[in-house]
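Visitor: No sequence on hand, only this structure:
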């Protein structure tokens, strides 16, 4: 579709291409156009506050060039101006980091008014303008970029870190919604260096304000576990939060509204570390296996023991053997003996414990 105005590829797509990373999402900026002109060409506006439109075929986002003026608190306290005479440079100036303020026109020419390409080469996160301080969400975004691009060796420019610390001191972090905080955290957990996310927040004096319940300790064991590519985001969260007492961890999950798969796995991990001690006898193992639904929910149990085996420096196969041992026991024989109700339950527990006792592994003994 040929447009009578200028269209530019911007932001992450340009940055990732220059870093030779896979480009998944494409964001576009349109200059010299009105909402009505885009709608006439089949674009569909999404949201009322920002002039963002979906392309009629690709469904990619096209945003009218805009300027923002801080009018209220938090990351939503902005008034947008998206008149057709706003230039591309004015649009790029409102962005957070110079590496995210590079555009590419339809001929492939890069437009880089804030020297983002040089910062990419120098591996530096640097704010575009002093307006950076107006948006508290940028503290989380920089921390998330630091985690995602850690393997490139990026550092945060000292003057940018000073602005992040100023945001923390301003009290504006308290205006961030639980959903927005979780969204940035989840993106960080999808990286192999999620611990860097928390390191940056700590340096920015934001960790205790955003995650006051979290007791986070940076060490090589944690880093090694998190860097394993086969580990899931929920497992990374369980490892990162392992030092947080269960009561506080539960409060944190309620406050940031974490999804159940993250919540349950992290709390089960912490509960074991807080309440169990290896070696344990067969009765204790049986009680624990039932408490985590090892029989009824084998897939979540596998995620749990993958974490616990790493944290306790033990063999995953030994943990799996525990579950297999009790899963093989059928209550049918006990029912034929006339047992039912609580009596059946106690008898079943006894049979399971006896079976575990006969197959003691190095993990149990």
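Guide: Nice, thanks for sending it over. Since the model is a prediction, treat every value here as computed from it, not as a measurement.
Visitor: CA only for contacts and neighbour counts going forward, please
Guide: Fine.
Visitor: Quick one: the strands in the stretch 201-350 of the chain, in order.
Guide: Ranges of strands in the stretch 201-350 of the chain, per DSSP state E, counting those that start in this stretch: none exist.
Visitor: Would you map the helices across it?
Guide: 207-210, 220-226, 233-240, 246-256, 260-275, 282-291, 298-311, 316-327, 332-336, 341-358 (DSSP state H, counting those that start in this stretch).
Visitor: Deepest-packed of these, please.
Guide: helix 233-240 (a mean of 24; mean count of other C-alpha atoms under 10 Å).
Visitor: Distance from it to the middle of the chain?
Guide: Counting by C-alpha atoms, centre = their mean, to the nearest Å, helix 233-240 is centred 10 Å from the centre of its parent chain.
Visitor: And the contacts of it?
Guide: 186, 189-191, 194-195, 216-217, 222, 225-226, 261-262, 265-267, 269-270, 303-304, 307, 311 (C-alpha atoms under 8 Å, 6 or more residues apart in numbering).
Visitor: quick revisit: columns distance to residue 93 on top of the helices of the stretch 201-350 of the chain, output as a markdown table?
Guide: Listed next are those as a markdown table, based on distance: least, C-alpha to C-alpha, whole Å:
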| stretch | distance to residue 93 |
| --- | --- |
| helix 207-210 | 27 |
| helix 220-226 | 35 |
| helix 233-240 | 33 |
| helix 246-256 | 31 |
| helix 260-275 | 37 |
| helix 282-291 | 54 |
| helix 298-311 | 44 |
| helix 316-327 | 51 |
| helix 332-336 | 71 |
| helix 341-358 | 65 |
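Visitor: for those helices, which one sits closest to residue 177?
Guide: Closest of the helices of the stretch 201-350 of the chain to residue 177 is helix 246-256, at 8.3 Å (criterion: C-alpha to C-alpha).
Visitor: Against which helices or strands is the closest one packed?
Guide: helix 178-189, helix 260-275 (3 or more C-alpha pairs under 8 Å, 6 or more residues apart in numbering; DSSP states H and E).
Visitor: now that helix against helix 260-275, angle please.
Guide: 160 degrees (axes from the mean of the first three to the mean of the last three C-alpha atoms, to 10 degrees).
Visitor: what's the angle from helix 246-256 to helix 178-189?
Guide: Using the same axes, to 10 degrees: helix 246-256 against helix 178-189 is 110 degrees.
Visitor: thinking in terms of the whole chain, how far from its middle is helix 246-256?
Guide: 16 Å.
Visitor: Check stretch 128-135 too.
Guide: 24 Å.
Visitor: So residue 15 versus residue 196, what's the distance?
Guide: 20 Å (C-alpha to C-alpha, to the nearest Å).
Visitor: oh sorry, the question was meant for residue 223
Guide: Residue 223 is 9 Å from residue 196, by C-alpha to C-alpha.
Visitor: let's bring in a second one:
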């Protein structure tokens, strides 16, 4: 029995990045062998075990064979005679198909180190085409490593296009799409994942609501960066630069989908795209089965991002109304995600995604400051105070609202006169 450290830990070590988790491949053993040594089985589809001390994952060397459509259509074979090279051959990218033996020697049968040094994301073998999830994973790795200068190898991009044309992407299930998409959104350059999916044709299959935006023009005085799709990439770059949460980044991705519904006769203006976009986003997040927190933030940002942008010029009553519509008093934890996505929208214009990702904040986003100040002033107002005064029914709601408006007005006066 021989154990090899494989995959991401070897890759990140060679890149000089922190190594958080290590995965291992075991050659020359059976499940019974590992269980006798105290390893605990955890794999459902193929033999994976947890080390009795380190709790790291140890998988038996295995091969795989395509037997059906989609990413679930595989038969796995794990046996003592499967070699390390055979196991590495089934991996997605050459940079993930390296190993170190017990002495620390690098084992690199598919040129992973050379591709690391040259900055290429390249498939290991043609078996890459058998699993459509690998297109999403490729996008995720591009979103992670593009800031380091990595690009997708031309032959790998061509293979992805062939996979899309063959209908492999059609077999993806919503849960898996969301799992990979959410991870890609949290990488340093999430816009690169969307660009890759679009370049190979997968975006039109997975997120057609986003793909269509690249053919929709906008007013150049507001959006010199280009069409709505390009603006969306810029907003994602800004969201990553601002280190926003997952829910805020998803909202940044989908916030302008309503512009695809604007009649061409009205271009490049997009009146009511906020209202028009709300049902589109609802359908999108239901289809992908997006978690409730992300889904609701995306809906609120899509519907109210224009209102948020105008907040610094609003009267106290309008600010309270906006806070109510954002459900800030009942669910304050969503407010920062909404404001973060709106700030990314504010900053995601005027340059390329790369320029925006590398540029610090140039001017303050006054709208967010106005809303935070209004919320801080209005949120302490409690209905209990008016119940104790004897008010009932609708009278309570009217009194709460009036008190909140007065609190916001007083706060504004204090900040004005200081």
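Guide: Looks like it came in fine. As the structure is a computational prediction, the values presented were derived from the model and not from experiment.
Visitor: Tell me how they score on TM after superposing.
Guide: After superposition, the two chains reach a TM-score (TM-score structural alignment, normalised by the length of the first structure) of 0.90; 357 aligned residues with a C-alpha RMSD of 2.2 Å.
Visitor: Same list, the helices and strands packed on helix 246-256 of the first structure, but as CSV with distance to residue 281 of the first structure please.
Guide: Formatted as CSV, these follow (distance: least, C-alpha to C-alpha, whole Å):
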stretch, distance to residue 281 of the first structure
helix 178-189, 35
helix 260-275, 14
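Visitor: Out of these, which gets nearest to residue 250 of the first structure?
Guide: Taking these one by one with C-alpha to C-alpha, helix 260-275 is closest: 7.2 Å.
Visitor: ok, average deviation of the closest one from the second structure?
Guide: Compared with the second structure after fitting, helix 260-275 of the first structure deviates on average by 2.0 Å (mean C-alpha distance after the TM-score superposition for the first structure).
Visitor: where does that helix sit relative to the chain's centre, distance-wise?
Guide: With C-alpha atoms, centre = their mean, you get 17 Å for helix 260-275 of the first structure.
Visitor: quick revisit: closest one to residue 69 of the first structure among the helices and strands packed on helix 246-256 of the first structure?
Guide: Nearest of these (C-alpha to C-alpha): helix 178-189, 20.9 Å.
Visitor: and for that closest one, what span of the second structure is it aligned with?
Guide: Using TM-score structural alignment, helix 178-189 of the first structure corresponds to residues 174-185 of the second structure.
Visitor: Contacts for that stretch, please.
Guide: So stretch 174-185 of the second structure is contacted by 133, 136-137, 139-141, 143-144, 190-191, 193, 206, 246, 249-250, 287-290 (C-alpha under 8 Å, 6+ apart).
Visitor: mean per-residue distance, it to the first structure?
Guide: Looks like 1.4 Å for stretch 174-185 of the second structure (mean C-alpha distance after the TM-score superposition for the first structure).
Visitor: buried ones in that stretch?
Guide: Along stretch 174-185 of the second structure, these residues count as buried under the neighbour rule (16 or more other C-alpha atoms under 10 Å): 177, 178, 180, 181, 182, 183, 184, 185.
Visitor: same deal with stretch 165-175 of the second structure?
Guide: 168, 169, 170, 172, 173.
Visitor: and which of those residues is nearest residue 380 of the second structure?
Guide: residue 173 (44.7 Å).
Visitor: related to what we said a few turns ago, considering the buried residues of stretch 174-185 of the second structure, which is situated nearest to residue 30 of the second structure?
Guide: residue 180 (31.4 Å).
Visitor: Relative to residue 45 of the second structure, how far out is that closest one?
Guide: 19 Å.
Visitor: that older thread, which among the helices of the stretch 201-350 of the first structure is found nearest to residue 84 of the first structure?
Guide: helix 207-210 (38.2 Å).
Visitor: Neighbours of the counterpart of residue 10 of the second structure in the first structure, how many?
Guide: Superposed on the first structure with TM-score structural alignment, residue 10 of the second structure falls opposite residue 14. Residue 14 of the first structure: 22 surrounding residues under other C-alpha atoms under 10 Å.
Visitor: Residue 14 of the first structure and residue 108 touch, don't they?
Guide: No - counting by C-alpha atoms under 8 Å, residue 14 of the first structure stays clear of residue 108, with 10.4 Å between them.
Visitor: Span of stretch 9-20 of the first structure from start to end?
Guide: Stretch 9-20 of the first structure: ends 16 Å apart by C-alpha to C-alpha.
Visitor: any residues touching it, and which ones?
Guide: The set of residues external to stretch 9-20 of the first structure that reach it, using C-alpha under 8 Å, 6+ apart, is 22-29, 99-105, 120.
Visitor: contacting residues for the counterpart of residue 140 of the first structure in the second structure?
Guide: Taking TM-score structural alignment, the alignment pairs residue 140 of the first structure with residue 136 from the second structure. Listed by C-alpha under 8 Å, 6+ apart, the contact partners of residue 136 of the second structure are 177, 180, 181, 193, 197.
Visitor: Repeat that for residue 102 of the first structure.
Guide: So residue 102 of the first structure contacts 10, 11, 14, 15, 92, 110, 111, 112, 113, 114, 116, 117 (C-alpha under 8 Å, 6+ apart).
Visitor: To which residue of the second structure is it aligned?
Guide: Checking TM-score structural alignment: residue 102 of the first structure goes with residue 98.
Visitor: what's the aligned partner of residue 81 of the first structure in the second structure in contact with, if anything?
Guide: Matched across to the second structure, residue 81 of the first structure falls on residue 77, judged by TM-score structural alignment. By C-alpha under 8 Å, 6+ apart, the contact set of residue 77 of the second structure is 62, 63, 64.
Visitor: Could you dump those residues into JSON lines with neighbour count and secondary structure added?
Guide: Compiled in JSON lines, those are given as follows (neighbours: other C-alpha atoms under 10 Å; DSSP: H, G, I helix; E, B strand; the rest coil):
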{"residue": "62", "neighbour count": "24", "secondary structure": "strand"}
{"residue": "63", "neighbour count": "20", "secondary structure": "strand"}
{"residue": "64", "neighbour count": "16", "secondary structure": "strand"}
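Visitor: and which of these is nearest to residue 256 of the second structure?
Guide: Using C-alpha to C-alpha, the contacts of residue 77 of the second structure come closest to residue 256 of the second structure at residue 64, 41.6 Å.
Visitor: how many other residues sit next to the spatially closest residue to the closest one that is not a sequence neighbour?
Guide: Spatial nearest neighbour of residue 64 of the second structure, excluding adjacent residues (C-alpha to C-alpha, 6 or more residues apart in numbering): residue 76 at 4.4 Å. Look at residue 76 of the second structure: counted by other C-alpha under 10 Å, it has 13 neighbours.
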